[in-house]
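K.L.:
here is my input; please provide its structure:
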Amino acid sequence: MERYSSPLLRPAAEVKRPGAVGSLLRGAIAFFVGLVLHASAGASPAVVVIPLSGAIGPASADFVVRALSHSAELGAQLAVLEIDTPGGLDLSMRFIIKAILSSPVPVAAYIAPGGARAASAGTYIVYASHIAAMAPGTNLGAATPIRVGGADATEPATPGKGKTDASATPASTETAKQVQDAAAYIRGLAQLRGRNAQWAERAVREALSLSANEALAQNVIDLTAADLPDLLAKLNGRHVRTITGDHVLATSGALAVTIQPDWRSRFLAVITDPSVALILITIGMYGVIFEFANPGMALPGVAGAISLMVGLFALQLLPVDFAGLGLILLGIAFLIAEMFLPTFGALGFGGIVAFAIGAVMLFRTDAPGYGIPVALVVGLSVATALFVFAVSGLALRSRRRPVVSGPEAMLGSIGEMLEDVATSDGGWARVHGERWRVRSAEAPVLLARGERVRVVGRHGLTLTVAPLDETQQGEQR
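P.N.:
Predicted coordinates for the structure are as follows:
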């Protein structure tokens, strides 16, 4: 089988992570590889390998959909989904299945390498593919939906219980609806591809799993293959029907290339991790609070706003419970209000509690890889409490500092009379090294030249002063 060494389109047996140097050279190589693929499409159409590993979510769905579209643009004769997944989100799974069903290029779901699995959402994708294959030592199944839409569906339904009675609780009714919908969905896929629909329904209702040999014996898959070359050799000459008609595969000796996730897919994979999304929201909250407490610093506000926007973008791709999101936003509002209102920590404490409860409720799914560890919620809540009360302490300390600028800074200042003052017309005094027009706080009181006075008031450019000794006596009383 012919091989290429491009880091973007590379044989499945030789996939390596691209380095950071030589990006221009890699781009040129990828460009020429594309030209070679187009030039060779008429003689020996390529086989495109699309790795699908880890939890299925928005990032993996976006990658698979774009990779299948790219396979059609390249004129590939076959797209191989190399699957190793514990499952994932229902909506992302359905996006992938829609792309497979509408693909003009035949799609082969291949559970590999040995030890891999296609559990939960992966089972549906295998059933939807035109060809289903497994490597020895792999398994598929356990397709019962788990909290698809928010209700707890961890307990599979018993066979034959297609209806719920009037005494069923709302949670069990919701669970039954989800199981019924999932069973009908996978049964329809099995009937479309001519596979074992009875076992598919049992995989949903009873969470059954099968090994590679058992799946082949029960007509759940089409064949087993030790590796990718073995798979392509066994598929040679096979007839496959897609939306564009019948195809005859000529995979013997065909060029096999792997489409690797690009920067967009990697970026989505990072930010759509629930823990990362929550951390981004928290960092954004820190930045906004700090900017409100210290207006004009700019950097915390800019960083906080960017983090909030990226975090909210990630949330709209995930199954978010809006009650949890509302509690987080309410907690943020309370924490910001704590900066300005003298509540002695009541709003701050309430904000932290609302934030912690909202973080626990934020994601309405128990799909593998899409939960938030309780330890992370506790750590973020404690860090938020320390941050808020530290900022509040600094703000309170700054409010207690004496005024050092503006008209209020003159009050309490000590000055020296430059002339005698015995009438209400006043005279002149030196305060802070400047000559000021002053008048006595009590007109009959004589202010002698050279006497030290304290400023007790200001009216425009005229200061009201009192003898320093009387002011001190008043303070002692």
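
K.L.:
please count neighbours and contacts with C-alpha atoms only from this point.
P.N.:
Fine.

K.L.:
so what's the spatially closest residue to residue 415 that is not a sequence neighbour up against?
P.N.:
Excluding its sequence neighbours, the residue lying closest to residue 415 (C-alpha to C-alpha, 6 or more residues apart in numbering) is residue 431, at 4.3 Å. Contacts for residue 431 were tallied using C-alpha atoms under 8 Å, 6 or more residues apart in numbering; they are 413, 414, 415, 416.

K.L.:
ok, residue 412 next?
P.N.:
Contacts of residue 412 (C-alpha under 8 Å, 6+ apart): 454, 455, 456.

K.L.:
helix, strand, or coil at it?
P.N.:
coil (DSSP: H, G, I helix; E, B strand; the rest coil).

K.L.:
what's the most distant pair in the contacts of residue 431?
P.N.:
Largest separation among the contacts of residue 431 by C-alpha to C-alpha: 413 and 416, giving 10.4 Å.

K.L.:
return the distance of the residue nearest to residue 415 relative to residue 135.
P.N.:
Distance of residue 431 to residue 135, computed by C-alpha to C-alpha, to the nearest Å: 92 Å.

K.L.:
and what of residue 363?
P.N.:
Between residue 363 and residue 135 the computed distance is 34 Å (C-alpha to C-alpha).

K.L.:
which of those two has more residues huddled nearby?
P.N.:
The neighbour comparison of residue 363 against residue 135 (other C-alpha atoms under 10 Å) goes to residue 135, with 25 against 22.

K.L.:
here's the other one to compare against:
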Amino acid sequence: MRCYLRIMVIILSCLAGFFAAAADQTAAGPTKTIPVLTISGAIGPAVGDYVIREIQLANQQPHMPAILLTIDTPGGLNSALREINQHILASDIPVICLVYPRGARAASAGTYILYACHIAAMSPATTLGAATPVRMGGMPGGDEKKDDNAQKTPDAMEKKILNDSIAYIRSLAQLRGRNVEWAEKAVREAATLSSEEALELNVIDELAATPEALVQAIDGRVIQLNQQPYTLDLSGAVQLPRQPDWRSRFLATITNPNIAYILMMIGIYGLLLEFYSPGLGISGVIGTISLLIALYAFHLLPVNYAGMGLILLAVALLVAESLVPSFGILGGGGVVAMILGSVFLIDSDLPELQISLNLIYAIALASAGMVIFVVRRLLSLRRKPAVSGCESMIGYQTIIDDDDDEAGQGFVLIGGERWAARCEHETPLHKGDHVTVCAVEGLTVLVRKVSESKQNDGFTDR
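P.N.:
Here you go, the predicted model:
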């Protein structure tokens, strides 16, 4: 009992200390926190999901005076960029953007995000710009007119994309009171700036080496938030790094073009294997799950449907090769269609959003190996003698079981069945003659006598 009481006293003392500490913290007032988000690498669906979810969560939490976003990106998808900027513009909490660390860049889509944020800052030795839409140089079609300097005239679609991007970044620059002329130049001419030049030209608001230095530099500054003056109160705020959750990490994994491509191949070949050899369904289940995940990933990625069509054609040709003995013609066409479709599958000029050529070659070699295996298997099966039907009796060696002296014919036993036999040279057959079946005509087999030198003692089989 005394031991029990001592334990209870210890537990109650710990609880009292915990509640006392909580009471002191409440009396001292809530702690201001600044969530720190990080964009590193290409801006895709996973990055967009991560940034949007964190902005929404921050707007639902009290005592958050600002959101800090650090950027180091070569660019990304226009769809992900627009969604991020929409939530930044609609945020009730100021979003502070910093190109960080030293040597980082806010190229292409990163320039648009920097212009959209309430405070734009850069670390020393960083750059921004080159905001021309990446499809301007790689869009197929159009009437290209070349002059002596090999310059091309953009077609109507390219002009639409360019003018839309210019209008978009100009609207962001006007909203935040930044350099509109240079914003248009960054899109039209792919212009770039260093951090010092950007500050001098009023492209950014502050130059800071670290996030902590930036927070101290802008504390007390008045900005426009939802068209109303807003004073930044960042003194004593604690910076809280926010890492992507499991959902964002999962999206980042499956939206990697290489992973999505591998999942699609697993799904296709898994279903084919299940159709060829139905069994426990393991390959069918794995193939179905992989294919559905791949389709969801491709829904988020810029997919070229011509490339997808070529891949489906390749699968159809590979299946046909295993069903129709084309001796490699269909299979070879399938391998070529597989390579071309894989190259054209992702419609983006960013290396981070393209499928690795080494992976494409590996899948193509595996498919070619399957075609070679199927062709060799078909050729070996064609060389084997038939094992059922009338064709299986060709070459069968047996003995005349009975004869018909008047007609010169006889009877043989083949596989337990009694067949009428007739010599192919119209030679009379006699009981006990060793013969080989040459052909089958209705219910009569044509046989050929075997010379004594070639007879096998006691044989009745092949």
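
K.L.:
how about the contacts made by the residue most central in space within the second structure?
P.N.:
With distances taken as C-alpha atoms, centre = their mean, the residue of the second structure nearest its centroid is residue 260 (2.0 Å). Residues counted as contacts of residue 260 of the second structure (C-alpha under 8 Å, 6+ apart) are 254, 293, 294, 297, 298.

K.L.:
if we go to 10 Å?
P.N.:
253-254, 266, 290-291, 293-298, 301, 355 (C-alpha atoms under 10 Å, 6 or more residues apart in numbering).

K.L.:
same question for residue 312 of the second structure.
P.N.:
Per C-alpha under 10 Å, 6+ apart, neighbours of residue 312 of the second structure: 268, 306, 318, 334, 337, 338, 341.

K.L.:
trace the residue nearest to the centre of the second structure over to the first structure, please.
P.N.:
Matched by TM-score structural alignment, residue 260 of the second structure corresponds to residue 277 in the first structure.

K.L.:
counting by contacts, list what the longest helix belonging to the first structure packs against.
P.N.:
If you go by DSSP state H, the first structure has its longest helix at helix 374-400. Helices and strands touching helix 374-400 of the first structure, by 3 or more C-alpha pairs under 10 Å, 6 or more residues apart in numbering; DSSP states H and E, are helix 274-293, helix 322-338, helix 346-361.

K.L.:
distance to residue 387 of the first structure added to these, as CSV?
P.N.:
Listed next are those as CSV, based on distance: least, C-alpha to C-alpha, whole Å:
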stretch, distance to residue 387 of the first structure
helix 274-293, 8
helix 322-338, 10
helix 346-361, 11
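
K.L.:
now the contacts of residue 412 of the first structure in CSV, with neighbour count and secondary structure?
P.N.:
What follows is the contacts of residue 412 of the first structure, written out as CSV (neighbours: other C-alpha atoms under 10 Å; DSSP: H, G, I helix; E, B strand; the rest coil):
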residue, neighbour count, secondary structure
454, 23, strand
455, 23, strand
456, 17, strand
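
K.L.:
count of neighbours near the equivalent of residue 302 of the second structure over in the first structure?
P.N.:
When the first structure is aligned by TM-score structural alignment, residue 302 of the second structure is paired with residue 319. By the measure other C-alpha under 10 Å, the count of residues near residue 319 of the first structure is 19.

K.L.:
who touches residue 319 of the first structure in this structure?
P.N.:
Residues in contact with residue 319 of the first structure (C-alpha under 10 Å, 6+ apart) are 89, 90, 91, 148, 149, 150, 274, 362, 363, 364, 365, 370.

K.L.:
also residue 306 of the first structure?
P.N.:
Under the criterion of C-alpha under 10 Å, 6+ apart, the neighbours of residue 306 of the first structure are 280, 281, 283, 284, 287, 300, 312.

K.L.:
and the helices in the second structure?
P.N.:
Using DSSP H, helices in the second structure cover 2-28, 45-60, 78-90, 109-116, 156-176, 180-188, 195-200, 211-218, 246-254, 257-276, 282-300, 305-323, 329-344, 357-383.

K.L.:
what range does the second one cover in the first structure?
P.N.:
This means helix 45-60 of the second structure. Under TM-score structural alignment, the match for helix 45-60 of the second structure is residues 58-73.

K.L.:
so which of the helices of the second structure is nearest residue 402 of the second structure?
P.N.:
helix 357-383 (33.8 Å).

K.L.:
mean per-residue distance, the closest one to the first structure?
P.N.:
Between helix 357-383 of the second structure and the aligned residues of the first structure, the post-superposition mean distance stands at 3.3 Å (mean C-alpha distance after the TM-score superposition for the first structure).

K.L.:
centre of the chain to that helix, how far?
P.N.:
24 Å (C-alpha atoms, centre = their mean, to the nearest Å).

K.L.:
quick one: contacts for the aligned partner of residue 121 of the first structure in the second structure?
P.N.:
The equivalent of residue 121 of the first structure in the second structure is residue 109 (alignment by TM-score structural alignment). In this structure, residue 109 of the second structure makes contact with 42-43, 73-78, 80-82, 128-134, judged by C-alpha under 10 Å, 6+ apart.
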